[in-house]
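# how would this look folded up:
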Amino acid sequence: MSPAPDTASRLDVISAICQRLLESAAELEDAAVDLLPFPRQVVRADLALAVSRLEAFAGVTPRLAGRSPLGRVALALPGNAILSNPLATIAASHLAGNKTLVRLPRQRQAWTEVLTGLVGEAAEFVDYDGAGFLSHAMRQPEIDALMAFGDDAWAAGYERQARLTGTKFIFEGPGKDPFLVLCPALVDEAARAAVEASTFNAGQACTSPERFYVVSAAYDDFVERVTDLVRELRSGDPKDPETQVGPLAPGVARRIDDQLKDAVGKGAVVLSTGLRRSMNVNGEERVLVPPIVVAGADHRMKVMCEETFGPVIAIQRVGSIPEALELAEDSPYGLSATAFGRVAGVAERLARSHGQVFVEETWLSQRRKKPLAPYGGRRRSGWVWEWQDEQFVRRDGPRHNFLEFSRS
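Purely as a prediction, here's the structure:
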C-alpha cells in the first residue's frame, strides 16, 4: 500500500535528511569529535544508527494510516544525544504531521547549529534552559505534546501542570537495567555481551545494563572473564581514534565514587582498570573513569540500586534462577532487562517489570537489527500522561514515537 500523499511528502523530507547525512558523513563525524565529548568510535556507530533509523521510516508509514497529527510537539532532548536520537525523534514527529519544536542543552549550542542544518524544515530549534523550556511548552495552548528525556525526580513534578493544561507528557527516564546469567555454558558469550553493552559510550546510555545477577555455577568464571575483557578496553581522550571508553561529566564521576566507597564499605571487591584523571574536552570539564568491575555486590549497596550511568559492572552471585528474577524485579526502574539462558517463563516475567527483554542478545545487538525498536520503560523509567475520555491516565511500557505523536 502506498502512503497517503501528505505522508509521502513528509517521508520525502526524512529521506532528504538521510541523504544529507550520507553525503556529509565524514564532515559530521569530524564535527562531532570537535564539538562533543564522545569518542570517534561512538560517534561513528551513532551516525550509522542514525542512517538506518531514518531509512526504516519508510516501513512504518502503513501504521499511520487513518491517524492524524497531534498538531505541535515539543522535544527536550538529552545532553548525551549525538545524531540517532535527535534525528529519529524529530523524524517521528514530522512523519506524523506535526510542527516540531526542539531544545538541546545549552552546552550543546554549537552542535544544535549542526543539527539545524541537517533537519531543515522538519523542526525548529529554540534556546531555553531546561526547566524554562518545559514550563514554556506546558503553558502554550498550541503545544499538544511534550517529550522529555531526563531524571524521574524532576519529571514527576510536572504532573500537576500536565493535568491542568492537558498537554500530553511523554517521559523517557533512567534505567538500572539487570543482566541475568542463568546458564554456565554461556559464560563466555554473556561476558562479551555484558562488557560491550555496559561500557559503550562509557555506560552513558539509559539502556546500559548496570547490575548483573549470575548463578553460582557460572559466577567465578563470569567475573574472571569480564575482568579480562575490560582490561583490554582502551580508555582515554575522545580525540584519540583508538579510544573506546571516554570521560564522564564530573557529577557522574562523583556519583560513581560515592557508589564505590559504599560498596567497598559493605564488603564488595572493586577492580579499576586504569587511572582516573581530569581532562578538558572541547571546553567541557570531564573525568576519565576507566571501566570498573565490582564483585560481591548485593542489594545493600547503592551500586545495585541507584542509577550509575557510567562504565561500572556490578556483579552479584545468586543461588537460583528464582532469586535472580526477584532481584531483577527489585528496583524502582524498569527500562529493559537482559537474560542469557533460555529458561521457560523468564522473559515473560521480566516483561511485566521491564519495558523490553533481550534474550541472549543486548540492547546494542537489538538496535542493529531493529533500528526503530520501541522506546519506553515501566515504573519510574518512563511514562505517558494524557487525558483520555475526560480521565487523566498514566501508562507505561514500550511505545513507538510516531504513534505517540499522532492520534487515531
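# from now on I want contacts and neighbour counts done on CA atoms only, so please keep to that.
OK.
# biggest helix in this protein by residues?
Taking residue count as the measure and DSSP state H as the definition, the longest helix of the chain comes out as helix 5-23.
# what are the buried residues along it?
Across helix 5-23, burial judged by 16 or more other CA atoms under 10 Å covers 7, 10, 11, 13, 14, 15, 16, 17, 18, 19, 21.
# tell me how many other residues crowd residue 226.
Per other CA atoms under 10 Å, the neighbour tally for residue 226 reads 20.
# where's it, which helix or strand?
helix 216-231 (DSSP states H and E).
# coming back round to it: and the two most separated of the buried residues of helix 5-23?
Taking CA to CA as the measure, those reach their widest spread between 7 and 21, a distance of 21.1 Å.
# count of residues packed around residue 241?
Count around residue 241 with other CA under 10 Å applied: 12.
# ok, now the one 5 residues further on?
Applying the criterion other CA under 10 Å, we find 31 residues in the vicinity of residue 246.
# ok, it touching residue 38?
Yes: taking contact to mean CA atoms under 8 Å, the distance of 6.2 Å between residue 246 and residue 38 places them in contact.
# what sits in contact with each of those two?
Common neighbours of residue 246 and residue 38, counting by CA atoms under 8 Å, 6 or more residues apart in numbering, are 201, 238.
# circling back to that earlier point, helix or strand next in line after the longest helix of the chain, which one?
Read in the C-terminal direction, the helix or strand following helix 5-23 is helix 25-35, with elements assigned using DSSP H and E.
# residue 366 versus residue 20, what's the distance?
Residue 20 sits 26 Å away from residue 366 when distances are taken as CA to CA, to the nearest Å.
# mind giving me the packing neighbours of whichever strand or helix holds residue 45?
In this structure, residue 45 is located in helix 40-56 according to DSSP H and E. Here helix 40-56 is seen to pack against helix 5-23, helix 25-35, helix 84-95 when contacts are counted using 3 or more CA pairs under 8 Å, 6 or more residues apart in numbering; DSSP states H and E.
# quick one, which of the ones you listed gets closest to residue 141.
The closest approach between residue 141 and any of the helices and strands packed on helix 40-56, judged by CA to CA, belongs to helix 84-95 at 18.0 Å.
# mind listing residues that contact the closest one?
Outside helix 84-95, the residues that touch it by CA under 8 Å, 6+ apart are 7, 10-11, 14, 46-47, 49-51, 53-54, 57, 73, 77, 99-100, 119, 122-123, 401-402, 405.
# quick one: residues contacting the closest residue to residue 371 other than its chain neighbours.
Of all residues beyond its chain neighbours, the one nearest residue 371 is residue 53 (5.1 Å), with distances taken as CA to CA, 6 or more residues apart in numbering. Counting by CA under 8 Å, 6+ apart, residue 53 makes contact with 84, 88, 371, 372.
# if you rank those by neighbours, which is first?
Ranked by the number of neighbours (other CA under 10 Å), the contacts of residue 53 place residue 88 first, at 25 neighbours.
# could you also give me the structure for this next sequence, so I can compare it with the first?
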Amino acid sequence: MTIVPIRQPIDGRHRPMFIGGLWVEAASGQTFETRNPATGEIIATVPRGGRQDIERAVAAARNAFVGPWSRFKPHERQKLLLRITDLFERHWEEICTSDTTDMGLPIARARGNANRVLGMLRYYAGMATALHGETIENSLPGDIVSFTRKEPVGVVGAIIPWNAPTAASIWKIGPALATGCTVVLKPSEEAPLTPLLIAELMAEAGVPDGVVNVVTGTGAEAGAPLAEHMGIDKIVFTGSTLTGQSIVRASAGNLKRVSLELGGKSPVIVCADADLERAVPVAAMSVFANSGQICIAGSRLFVARSIHDEFVERLSAYAASLRIGNGIDPETEIGPLISPRQLERVEGYLRAGSEEGARLVTGGTRLSHGALAAGNFIAPTVFAGVSDTMRIAREEIFGPVISALPFDTLDEAVRRANDTPYGLAAGVFTRDLATAHQLSRRLQAGSVWVNTYHAIDPAVPFGGYKMSGYGREGGGEHLGEYLNTKGVFIRID
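Just a heads-up that it's a prediction; the model follows:
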C-alpha cells in the first residue's frame, strides 16, 4: 500500500490513519469530520476506526516489539529520538498551525510550547542510555550473583484528549521510544489531525513500521477496545475521571499496567502579602490559557479577605482586556472552545453560578458578533461571592471561568483547598518563604507552583493525587512506568 502524504495545507481533504507503517482506512469504511472550532468549517475527514482497526494496530505493534525494534540498542533509540526532535524543530510552524486549526489553541501559545515539547524529546533521548538495573549483594548460601534488569513493558495503548494534541502525543510516545516499547495511539475524535502529522514525521525520521500506530475513532468504538485488549501490556490515559474509571475496569482482563492523568479543580491561594502585579496575570492565565480547557486550571481562587476586593477588580479588568478571536491570528490571546457541545456545557455552568447566588463580575456570555459568530467563544469570566458548595466551585468546568473565594486564615485556606475529590495541581502567591514551604507541603496536589503556574519540566514528575489519577509523566518515574524490573540470580560456584 502506498503511503499517502499528509503534510499539506489545511484544505478539507481526507486523511487516513497510520497502522504498521501504512496509511489505511477504517475496516468499516466509515469516516467522520473534524472542524475548526473558530469558524465551524470542516478541516478534513478521517477514518472512524473501530475494534477491527485496533486489532490490526495491536498486531502491528506486537510484531514490531518482538521484531526489529527489539534489537535496537539504547544509543540507537537515542539517535532516533534526536532525529525526531530535529524534524519537529524544522516543522514546528506546521505543527502549531495544525493544533490551532484543529482545536483552537492560539498560535502564539502553540509557538511558545516549542521549548516544552522539544525539551521532552531531548530529555527522553538523554534518558534512553541511562536506564539500567543494579547488582545486589544477597544473603543467600553459596556463591550467587544477583542483579536486576530493566525491560520494556511491551505494547502500550495511549489515549489522549483534544486540549493539547502535540504535547500529549509526545508525553506518551516519547518514553515508549526511549524504553523500547511500541505504541497504539488513539487521539480524541475532536482533534485527530496533529497526531497523524506526528506519525508521519516519526516515520520520516526512521521509526520502524509498527512502532508507532495512530487509530482515529471515538472513545466508545476505538478507545474502549484498546483499553480492554488482551494484547496491550499498558494503558496510558489523559482525560476525564469518569473515563479513567472505565479504563481501570477494562484493564482487569489481563491486569495491564495503567497510568492515569485525570480531572482537576485546582486551588490557587493568594496570600495578603502577594505581589499583585505578578499574581493577577498569572492567576488569570492559570485558567484562561487554552480557554480554560486544561486539566490543571486554577479555577478556585482563594484570596485573602484583606485584598480580595482589589484583587477581583484587577483580575476582572485583566480578563476584559484579553484579545479573543481565531487562534490563527498571532494577536489572539483567547481562542474558542473545542466544540458546540463544550460551549453548551460551559454555558450551563454560567447559568448555574448565577442561579446559585454567585455574582458575575465580568464575562459570562457567549461571544457571537462579527467574525466570532460561527465559532465557540466564551468571554473570560470571573465570579465573586462564591461559596464552596456551588457547582462552579466544585465541578470541573473546562472553560474560562474563575471562582473567587475570600479566606481569613491560612489554615482555613488549606482546609478548603483540599476539600475536593481532585488533587492535580495547586498554586500559591506569597512573598514569605516560610509560607511558601508550609503551603506547598500541606496542599494535596501532585504539582504545587509558588508565584508562577503551568511550569512543567521534562525532568520533574507530573501527575495527580486522589481522583486526579495515578502514575507520573516526566522525570525518571515516567520512564519507569514503561519498564518491568526483572530479578536475576546466577550461581557461579
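# residue 202 of the second structure -> the first structure?
Across the two structures, residue 202 of the second structure finds its equivalent in residue 119 of the first structure, going by TM-score structural alignment.
# tell me the SS of its match?
Following DSSP: H, G, I helix; E, B strand; the rest coil, we place residue 119 of the first structure in the helix state.
# tally up the residues packed near it, please.
The criterion is other CA under 10 Å. On that basis, residue 119 of the first structure has 22 neighbouring residues.
# residues touching it, list them.
Counting by CA under 8 Å, 6+ apart, residue 119 of the first structure touches 17, 87.
# circling back to that earlier point, filter the contacts of helix 84-95 of the first structure down to the buried ones, ChimeraX style.
For the buried members of the contacts of helix 84-95 of the first structure, the matching ChimeraX selection, counting by 16+ other CA under 10 Å, is:
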select :7,10,11,14,46,47,49,50,51,53,54,57,73,77,99,100,119,122,123,401,402,405
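# relative to helix 84-95, how tilted is the helix holding residue 45 of the first structure?
Inter-element angle recorded for helix 40-56 of the first structure and helix 84-95: 20 degrees (by axes from the mean of the first three to the mean of the last three CA atoms, to 10 degrees).
# now do the helix or strand following helix 40-56 of the first structure: which elements does it pack against?
Counting by DSSP H and E, the element after helix 40-56 of the first structure in chain order, helix or strand, is strand 68-69. When contacts are defined as 3+ CA pairs under 8 Å, 6+ apart, strand 68-69 of the first structure packs onto strand 406-407.
# how much does the strand it packs on stray from the second structure?
After superposition onto the second structure, the average distance of strand 406-407 of the first structure to its aligned residues comes to 1.5 Å, using mean CA distance after the TM-score superposition for the first structure.
# can you state the residues of the second structure onto which that strand aligns?
Alignment note (TM-score structural alignment): strand 406-407 of the first structure is matched to residues 483-484 of the second structure.
# run through who's touching the matching stretch.
The set of residues that contact stretch 483-484 of the second structure without belonging to it, under CA under 8 Å, 6+ apart, is 150, 151, 152, 153, 179.
# buried set for the helix or strand hosting residue 52 of the second structure?
In the assignment (DSSP H and E), residue 52 of the second structure maps to helix 51-66. By neighbour count on 16+ other CA under 10 Å, the buried set for helix 51-66 of the second structure is 51, 53-65.
# ok, the contacts of residue 53 of the first structure in the second structure: which stay?
For these, the contacts that persist in the second structure are 88, 371, with contact defined as both residues aligned by TM-score structural alignment, their matches' CA atoms under 8 Å.
# want to throw the contacts of residue 53 of the first structure into TSV with distance to residue 315 of the first structure?
Supplementary listing: these in TSV, determined by distance: CA to CA, whole Å:
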residue	distance to residue 315 of the first structure
84	30
88	34
371	29
372	31
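# just the contacts of residue 53 of the first structure now: which is nearest residue 192 of the first structure?
Closest approach between the contacts of residue 53 of the first structure and residue 192 of the first structure, by CA to CA: residue 371, at 21.7 Å.
# just to revisit the earlier point, the helix holding residue 52 of the second structure maps to which residues in the first structure?
Under TM-score structural alignment, helix 51-66 of the second structure has no counterpart anywhere in the first structure.
# and the gap between the residue positioned nearest the centre of the second structure and residue 437 of the second structure?
Against the mean C-alpha coordinate of the second structure, by CA atoms, centre = their mean, the closest residue is residue 168 at 4.6 Å. The gap separating residue 168 of the second structure from residue 437 of the second structure is 30 Å, by CA to CA.
# how about the helices in the stretch 251-400 of the first structure?
In the stretch 251-400 of the first structure, helices defined by DSSP state H, counting those that start in this stretch lie at 321-329, 346-353, 363-369, listed in chain order.
# so which of those comes closest to residue 191 of the first structure?
Of the helices of the stretch 251-400 of the first structure, nearest to residue 191 of the first structure by CA to CA is helix 363-369, at 14.3 Å.
# before we move on, the earlier item: corresponding residues in the second structure for the helix holding residue 226 of the first structure?
Residue correspondence for helix 216-231 of the first structure in the second structure, counting by TM-score structural alignment: residues 305-320.
# pretty sure residue 58 of the second structure sits against residue 233.
No: with contact defined as CA under 8 Å, residue 58 of the second structure does not reach residue 233; the gap is 10.3 Å.
# which SS class is the alignment partner in the second structure of residue 166 of the first structure?
In the superposition onto the second structure, residue 166 of the first structure corresponds to residue 255 when matched by TM-score structural alignment. The three-state assignment at residue 255 of the second structure reads coil, by three-state DSSP.
# from the contacts of residue 53 of the first structure, pick the one nearest residue 341 of the first structure.
Within the contacts of residue 53 of the first structure, distances to residue 341 of the first structure taken as CA to CA reach their minimum at residue 371, with 24.4 Å.
# how much space between the closest one and residue 151 of the first structure?
Where residue 151 of the first structure is concerned, residue 371 of the first structure sits at a distance of 24 Å (CA to CA).
# again, but for residue 179 of the first structure
Distance from residue 179 of the first structure to residue 151 of the first structure, by CA to CA: 22 Å.
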